[in-house]
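**Student:** Okay, predicted coordinates and the sequence, questions at the end:
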Amino acid sequence: MKFIINRDQLLAPLQQIVSVIEKRQTMAILSNVLLHVDEGQLTMTGSDTEIQIVSKLNLESASDAGEITVPARKFLDICRLLPASAEIKFELHEGKVKLVSGRSRFSLSTLPAEHYPEFNESEFEHQFLLNAGKFKKGLDKTLFCMANQDVRYYLNGLLLHISNSRLKLVASDGHRLSIFEDDIGQPTGHEARIILPRKAVQELSRLLDDADTELNIQFSNNHIRIYYKDVVFSSKLIDAKFPDFSKVFNQSFMTPLLIRKQLLRDALTRVAILSNEKYKGVTFDIGGDLLKLSTHNPEHDEAEEELIIDYQGQALSISFNSQYMLDAVSNLDSELAVITIASNASSCFIEEPEDPLFKFIVMPMRM
């Protein structure tokens, strides 16, 4: 096995692959990247058995076919620290990989490619095309709401709901919920709900760096596979049913409150400095054309700030986790934020004033 490749061509796909490889592995070979050379093409594979990334690169010079696995992070560090545009000569010799670039020489230990675990995927029943920029925007607007190691394991991921030509992404940790909804661009003929695991969502958000590319998304009940440029991303799905959140829309609401997004964000950031470190609670006192934000903590520190708002409804006082509110407001694209509180004060909606693709719901807290 032998090939020559430019360091710049190798670096970005190798970084994508290494990002899915866990630092601590139950199997030593999963710390390695699988390299396969055939017919002038280098295929690199990395996996943690739950997620797999396969990247294909065309080799411009002559190569000898073969396959082997090498330590992924060491291989990446060598490539990263070599000069830009450096040529790397890669050769497998007597169970060791020799890397030569300029005056640098490296020798890496290997493990046989036949021991690399197969990523067994089920038959893909559905597929559709989707703009990468649209999908990434939806992921970024919702992923921060996913739970982390919650016993309700279906919350440790993100719901992907396909309803013919509509795409809906939903994430919740039980205290807040974000929804992104947009048009796919063409009818898919599918009605499906699948849950992507937390790590898969984060890796996809990192991977999709070209907004103009078209994705080919294939999925079954157990797996999803996404074709993006020269990369094939595969992941197992969470085998569960996402809770029905539609009931939160079927209730009466108070008069919406309009406020400048940046004013609210800055005020919340300042007031939250003196909130309880554990609960981060901030009280919203709404009445007339004023919103008063206030908080206190066990050390008896207090903060208070008043903002001018556009509101014609009844006066009320309600408390929220300041970080949850900041996350929501920061993800709005418009200058104005629309805040609508349920009549029974059980939930609060934050969205944009016109044609909102993104909705955020946060539950109040007791102070």
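**Tutor:** Arrived safely, thanks for sending.
**Student:** Only C-alpha atoms from now on, for both contacts and neighbour counts.
**Tutor:** Noted.
**Student:** Can you show me the helices along the chain?
**Tutor:** Using DSSP state H, the helices of the chain run over residues 7-20, 72-81, 132-142, 198-207, 261-272, 322-330.
**Student:** tally of neighbours for residue 109?
**Tutor:** Look at residue 109: counted by other CA atoms under 10 Å, it has 11 neighbours.
**Student:** ok, it to residue 193 distance?
**Tutor:** 44 Å (CA to CA, to the nearest Å).
**Student:** Look up how far residue 305 lies from residue 266.
**Tutor:** Distance of residue 266 to residue 305, given as CA to CA: 10 Å.
**Student:** Those two: which is more packed in?
**Tutor:** residue 305 (14 against 11).
**Student:** for comparison:
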Amino acid sequence: MKATLERTELLKSLTHVHRVVERRNTIPILSNVMLQAEGGNMRLKATDLDLEVVETIAAMVEQPGATTVPAHMIYEIVRKLPDGSQVVLETSADDTTLEIRAGRSRFALQMLPISDFPDLTAGEFSHSFTISAGAIRKLIDSTQFAISTEETRYYLNGIYVHTVETDAGMRFRAVATDGHRLAQAELEAPEGSLGMPGIIIPRKTVGEIQKLLDDPEAEVQVEISEAKIRFSMGPIVLTSKLIDGTFPDYTRVIPQNNDKDLRVDRDVFKEAVDRVSTISSERGRAVKLAISEGKMVLTVTNPESGSATEEVLVEYGAEEMEIGFNSKYLLDIAGQLNKDTALFCLADSGSPTLIRDDGDADVLYVLMPMRV
């Protein structure tokens, strides 16, 4: 194999694919990236057996061929080459090393045979549809923070995506929860998604998709089966296994009868929570909200370091109440809100609270209270 590529294009592609590769691997081939040169293109592929990213970029191919080399090593080499340089990739005569040349720099990397490299893309996809990158990004950005990191509840370690019939018509919905908070975002169901199976997209896959969605206007083709999902974004194709589990019936924890509405300036509230939580302990993180007509008093008490209070003006006309929340969870949710005014729908101090942007029905958050 011998091919010449623009350093900028090669680095951009290696940046996309090398992230998939785990730094510690018991299977040597999984530490490598596959390079395949033919026609006027170079195809790069990396996988961890659960997730696979393939990207095709332009190359001047003198001799077609394919090989695999350590992914993080070639990424670091290309990253440190001079900007604007032409990079020549050429396999040695004895087929044991890949030579990388740019200007006066020479590197030789050990290769592993292409025949050992696994392929994740086998299988049929039952549903296929097109959706904008911006729409996918909104669903992910609104829900990703609520994904559970508790490995024993593996079925919560991702975003649950499905279609659902509502009063507003058929909706394409994403949900994530860790048992303490729940995030739900939805949009109009794209044509082709109707009847798709409910799927759980793993946390690592969600993070990689997020990094690959550069242009919000770009169209993304999504293909889904019971076991896999594939995203095609221009020259990049990401294929991932899905979490094999049953997502719990999340609708049971979304309150329907919270009749005490509180409206507050999002930024004022977020900054007040951030300030008073400075006092909270790493373990506790509890902040108490004392709510009465026209105002909310936030209080944090830490027996080891002291206390903090701050008063915030609100729109609230129901009976007085006190409720406690984890301040980190409150800040996470406040950070996702986009409108100037946040709407809290409350019931009582022991029941889940519904939080959303005032006037936006597409995204909602549920937060469980704490005893304070």
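**Tutor:** Now that the structure is in, tell me what you want to look at. Since this is a predicted model, take the numbers as computed values, not measurements.
**Student:** Do you know the score for how well these two fit?
**Tutor:** Once the chains are overlaid, their TM-score stands at 0.96 when taken by TM-score structural alignment, normalised by the length of structure 1; 366 aligned residues with a CA RMSD of 1.5 Å.
**Student:** how about the helices of structure 1 in a markdown table, adding distance to residue 89 of structure 1?
**Tutor:** Formatted as a markdown table, those follow (distance: least, CA to CA, whole Å):
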| stretch | distance to residue 89 of structure 1 |
| --- | --- |
| helix 7-20 | 10 |
| helix 72-81 | 11 |
| helix 132-142 | 34 |
| helix 198-207 | 27 |
| helix 261-272 | 52 |
| helix 322-330 | 47 |
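**Student:** mind checking which of those is nearest residue 44 of structure 1?
**Tutor:** helix 7-20 (7.7 Å; CA to CA).
**Student:** just the angle between the closest one and helix 198-207, please?
**Tutor:** Helix 7-20 of structure 1 and helix 198-207 meet at an angle of 160 degrees, taking axes from the mean of the first three to the mean of the last three CA atoms, to 10 degrees as the criterion.
**Student:** Give me the mean distance between helix 7-20 of structure 1 and structure 2.
**Tutor:** Mean deviation of helix 7-20 of structure 1 from its aligned counterpart in structure 2 after superposition (mean CA distance after the TM-score superposition for structure 1): 0.8 Å.
**Student:** what's that helix packed up against?
**Tutor:** strand 41-47, strand 51-58, helix 72-81, helix 198-207 (3 or more CA pairs under 8 Å, 6 or more residues apart in numbering; DSSP states H and E).
**Student:** Can you say which of the ones you listed is nearest to residue 325 of structure 1?
**Tutor:** helix 198-207 (21.5 Å).
**Student:** Specify the angle between the closest one and strand 51-58 in degrees.
**Tutor:** Using the same axes, to 10 degrees: helix 198-207 of structure 1 against strand 51-58 is 30 degrees.
**Student:** Mind listing what's buried along helix 198-207 of structure 1?
**Tutor:** 198, 200, 201, 202, 203, 204, 205, 207 (16 or more other CA atoms under 10 Å).
**Student:** Aligned against structure 2, show me the partner of the fourth one.
**Tutor:** Alignment note (TM-score structural alignment): residue 202 of structure 1 maps to residue 207 of structure 2.
**Student:** so what corresponds to residue 357 of structure 1 in structure 2?
**Tutor:** Matched across to structure 2, residue 357 of structure 1 falls on residue 362, judged by TM-score structural alignment.
**Student:** Next, work out how far apart its match and residue 155 of structure 2 are.
**Tutor:** Counting by CA to CA, the gap from residue 362 of structure 2 to residue 155 of structure 2 is 24 Å.
**Student:** Which residue of these two possesses the greater neighbour count?
**Tutor:** When residue 362 of structure 2 and residue 155 are compared for neighbours, residue 155 comes out ahead with 21 against 15, by other CA under 10 Å.
**Student:** Surely that one touches residue 203?
**Tutor:** No. Between residue 155 of structure 2 and residue 203 there is no contact under CA atoms under 8 Å: 10.7 Å.
**Student:** Tell me who's in contact with the equivalent of residue 295 of structure 1 over in structure 2.
**Tutor:** Residue-level alignment of residue 295 of structure 1 against structure 2, with TM-score structural alignment as criterion, gives residue 300. Each residue near residue 300 of structure 2 by CA atoms under 8 Å, 6 or more residues apart in numbering is listed here: 276, 277, 279, 280, 286, 287, 288, 307, 308, 309.
**Student:** For ChimeraX, write a command that selects the buried ones of these.
**Tutor:** Per 16+ other CA under 10 Å, the buried members of these correspond to this ChimeraX selection:
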select :276,277,279,280,286,287,288,308,309
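**Student:** Can you get me a residue count around residue 106 of structure 1?
**Tutor:** 13.
**Student:** and the gap between it and residue 185 of structure 1?
**Tutor:** From residue 106 of structure 1 to residue 185 of structure 1 the distance is 49 Å (CA to CA).
**Student:** Contacts only, for residue 271 of structure 1.
**Tutor:** 282, 293, 294, 295, 303, 304, 305 are the contacts of residue 271 of structure 1 under CA under 8 Å, 6+ apart.
**Student:** Tell me which residue of structure 2 matches up with it.
**Tutor:** Per TM-score structural alignment, residue 271 of structure 1 is aligned with residue 276.
**Student:** Walking through the stretch 151-300 of structure 1, point out its strands one by one.
**Tutor:** Assigned by DSSP state E, counting those that start in this stretch, the stretch 151-300 of structure 1 shows strands spanning 157-163, 166-172, 176-183, 191-197, 214-219, 223-228, 231-236, 257-260, 281-287, 290-296.
**Student:** Between those strands, which one is closest to residue 16 of structure 1.
**Tutor:** strand 231-236 (9.4 Å).
**Student:** Show me what the closest one is packed up against.
**Tutor:** Partner elements for strand 231-236 of structure 1 (3+ CA pairs under 8 Å, 6+ apart): strand 51-58, strand 191-197, strand 223-228.
**Student:** if we can go back for a sec, redo the buried residues of helix 198-207 of structure 1 as JSON lines? Include distance to residue 346 of structure 1.
**Tutor:** Shown next, in JSON lines, are the buried residues of helix 198-207 of structure 1 (distance: CA to CA, whole Å):
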{"residue": "198", "distance to residue 346 of structure 1": "27"}
{"residue": "200", "distance to residue 346 of structure 1": "32"}
{"residue": "201", "distance to residue 346 of structure 1": "29"}
{"residue": "202", "distance to residue 346 of structure 1": "30"}
{"residue": "203", "distance to residue 346 of structure 1": "34"}
{"residue": "204", "distance to residue 346 of structure 1": "33"}
{"residue": "205", "distance to residue 346 of structure 1": "32"}
{"residue": "207", "distance to residue 346 of structure 1": "37"}
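**Student:** Could you tell me how far residue 19 of structure 1 is located from residue 200 of structure 1?
**Tutor:** Residue 19 of structure 1 is 11 Å from residue 200 of structure 1, by CA to CA.
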